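Novice: Got a predicted structure plus its sequence, pasted below:
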Amino acid sequence: MARPNPDKLYIQDVTLRDGMHPVRHRYSLDQVRSIAKALDEAYVDAIEISHGDGISGSTFNYGFGAHDDVEWVAVVADVCKHAVVTVLLLPGIGTLHDLRQVHDVGARSVRIATHCTEADVSRQQIETARKLGMDTVGFLMMAHMASPEKLVEQARLMESYGAECIYVTDSAGALLPKDYMERVKAVRDALRPETEIGVHAHHNLTMGVANAVAGIEAGAVRVDASLAGMGAGAGNTPLEALVAVLDKMGMKTDCNLFKLMDAADDLVRPLQDRPVRVDRESLSLGYAGVYSSFLRHAEAAAKLYNADTRDILIELGKRHMVGGQEDMIIDVALNILKQRGAAA
């Protein structure tokens, strides 16, 4: 999909997708409507809406949503006059049938997300999205777990399947700006000039804005962010802060900063039953290199088995656990309990 204005950055909001995690995927339709309307009026380029783990992520393993994805997508499509309605799809969770359903109610862009070394599972989904005429994006998650060379290999696969944009995604918020820039630049240099590059950062090491800027300076033209940083772990790059920084740097976004500030403070922060912030638990995610959406699952397991959430997260990092292995959180908690009993 050719962007209407290639001379500006493409601002992709993820408040209603990654931001599902802090509210346990329980956004009401009225909340989705009001947030989407505010974002559209603030002139973001795209709004991603789905269960936090992508379309059809509403399961026992990931957490049940308050509504199904078709309902959520239809609400956003109804209020958007400018922003492109976007969904996330993880092969093995969402199906081609699910993709066609959300397309029918207004989704016009899809990000096909895989672990950073498993791009080969995305071919069918990328090809189908292109046939539907959707803006089609490859989304390489947990980018800190692969070398720049490996990311290039995987990005080329997604590009060969038809992806029009490739995201270098720091799902764990574990990368420092220099390392993020290196990965983004490697991917940018390796792909065709017309294939766009996107960046998606988490704030677990407080690097959300810094990494987004580093990615842009390395050649990314699409950048993810969310109101009040609403997202898994310590949250995503906070949208209102990012737009303020980009404006001071002279980078064009066309977003209305004050409207974004108002939406963050008035609509999003009041919904956080657990503050989205850098604290001992979310900091541990970035330090250990653990998938950000593991946070609330790890906290629940820690409470159930009287363990320290940080111990669980550090062990998950040592085991190199990735998205889709949420069941291992209980296994780790039980092992900690067993070791404590043996030590006693």
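Specialist: Received it, and whenever you're ready, just let me know what you need. Quantities reported herein were computed from a predicted structural model and do not represent experimental measurements.

Novice: can we go C-alpha only for contacts and neighbour counts from here?
Specialist: Noted.

Novice: Please enumerate the helices of this protein.
Specialist: Counting by DSSP state H, the chain has these helices, from start to end: 29-41, 69-79, 96-104, 123-131, 148-161, 177-190, 208-217, 239-248, 257-263, 280-288, 294-305, 309-318, 327-343.

Novice: Just put these in CSV and tack on distance to L16.
Specialist: CSV is the format used below for those (distance: least, C-alpha to C-alpha, whole Å):
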stretch, distance to L16
helix 29-41, 7
helix 69-79, 9
helix 96-104, 15
helix 123-131, 21
helix 148-161, 25
helix 177-190, 25
helix 208-217, 18
helix 239-248, 13
helix 257-263, 13
helix 280-288, 20
helix 294-305, 17
helix 309-318, 25
helix 327-343, 25
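
Novice: try this one next to it:
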Amino acid sequence: MDPQRVLIHDPTLRDGHHAVRHQLDRDQIRGYAAAADAAGVPVVEVGHGNGLGASSLQVGRAKLSDDEMLSTVREAMPNSRMAAFMLPGWGTTADLQKAVAHGADVVRIAAHCTESNLTERHLGFLRDAGVEAHGVLLMSHMATPERLAEECALLVKYGAQAVGILDSSGHYLPPDVTQRITAIAEAVDVPMIFHGHNNLGMAMANSVAAAQAGARIIDGCARGFGAGAGNTQLEVLVPVLERMGFPTGIDLYALLDAADLAERELMPAPPTVDSVSIVSGLAGVFSGFKNHVLDISAHWGVDPRDVFFELGRRQVVAGQEDLIVDIVMELRNDTTKRENDGPPRGTARS
């Protein structure tokens, strides 16, 4: 196999779910899966934005069940491999068993960047089931390169056949990615993964930096469809990698057709780097929080930018969505108190 070859992993039908509150329907999922298959995209990931078993009031109920999504995509893709994603705590071994039964070829088990020990049981199950298992670390900007390397080594020990990092908040700059992938490369002998978000407009540059540093599985979504400001834009990523000497084996015209279909059929509009996304990236907050923060902040009349910076200060991570309400109420109460107290004693009112 060409050592420069990059395997493209496409989570449009999983990460993109965050952008539409997990409401993709069967026809939308089937249509994009078939288009990606026709383009020769090697791996297409499907599911609730937070993964198997995550459909809930806390993070949003999906329109379709995991079973419906998996079976629909499997039927639509005779060539591409199907992937699923799971966070221990949201999903269980029973969810993995269902994904395997539906023909999942690849399953990613994700954990917070310092908690790879939570993946041991599930990676072991996948290894025994003969399914390709990946271990990925979320919110990876919150750990040093050395710590990420240690955690990735544990993932391999538990059975991961590829390991890597997700820039869950879109916080990285290219040198950050280079340092981390380089450190991981020294600790493991399996393919390395990089998944970028575009909150600071760096997703493409970060993905290229990852490939140059040795990552050989790079994620990209059609039109960047994903949480927050979106992911690395797939139909740009592929030709850029090809020009740089990293072959992907994907048919460019068919990929562009798939991206056009995705924009037309999956999303109200392609993701943009808006003001809230920038603040989220600077604060290092999980991109999937965006809609929750906007909804709750608007209801209580609080500036969502303040909410994001406070979430970042407290290092809140996915699964702690309930803290958004607490922070909004604290900020609202502080604002109300300042307004009621008036100016400090000795100052004149205007």
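Specialist: Okay, I see it. The structure displayed is predicted, hence computed values, not measured ones.

Novice: now for the helices of structure 1, which one comes closest to C116 of structure 1?
Specialist: C116 of structure 1 lies closest to helix 148-161 among the helices of structure 1, at 6.6 Å (C-alpha to C-alpha).

Novice: Report the angle between that closest one and helix 177-190.
Specialist: 40 degrees (axes from the mean of the first three to the mean of the last three C-alpha atoms, to 10 degrees).

Novice: ok, back up a step: looking at the helices of structure 1, spot the one closest to S226 of structure 1.
Specialist: Between S226 of structure 1 and these, the shortest gap by C-alpha to C-alpha is with helix 239-248, which sits at 4.8 Å.

Novice: how big's the offset between that closest one and structure 2?
Specialist: Superposed on structure 2, helix 239-248 of structure 1 shows a mean distance of 1.0 Å to its aligned residues (mean C-alpha distance after the TM-score superposition for structure 1).

Novice: neighbours around the residue mapped onto A220 of structure 1 from structure 2, how many?
Specialist: Taking TM-score structural alignment for the superposition, A220 of structure 1 sits opposite A215 in structure 2. Residues near A215 of structure 2, counting by other C-alpha atoms under 10 Å, number 27.

Novice: tell me, how many neighbours does the residue nearest to A215 of structure 2 when sequence neighbours are not counted end up with?
Specialist: Nearest residue to A215 of structure 2 in three dimensions, chain neighbours excluded: M192, at 4.6 Å (C-alpha to C-alpha, 6 or more residues apart in numbering). Here the count is done by other C-alpha under 10 Å, and M192 of structure 2 has 27 residues near it.

Novice: For A155 of structure 1, see how far away the corresponding residue of structure 1 for M192 of structure 2 is.
Specialist: Under the alignment (TM-score structural alignment), M192 of structure 2 maps onto I197 of structure 1. Distance of I197 of structure 1 to A155 of structure 1, given as C-alpha to C-alpha, to the nearest Å: 10 Å.

Novice: shared neighbours of the two, anything?
Specialist: Common contacts of I197 of structure 1 and A155 (C-alpha atoms under 8 Å, 6 or more residues apart in numbering): I166, V187.

Novice: List the contacts of the match of A220 of structure 1.
Specialist: V6, I181, P191, M192, I193, F194.

Novice: which of those does structure 1 keep?
Specialist: Counting by both residues aligned by TM-score structural alignment, their matches' C-alpha atoms under 8 Å, the contacts of A215 of structure 2 that remain in contact in structure 1 are I181, P191, M192, I193, F194.

Novice: For the first one, grab the count of nearby residues.
Specialist: Pointing back at I181 of structure 2 there. I181 of structure 2: 25 neighbours (other C-alpha under 10 Å).
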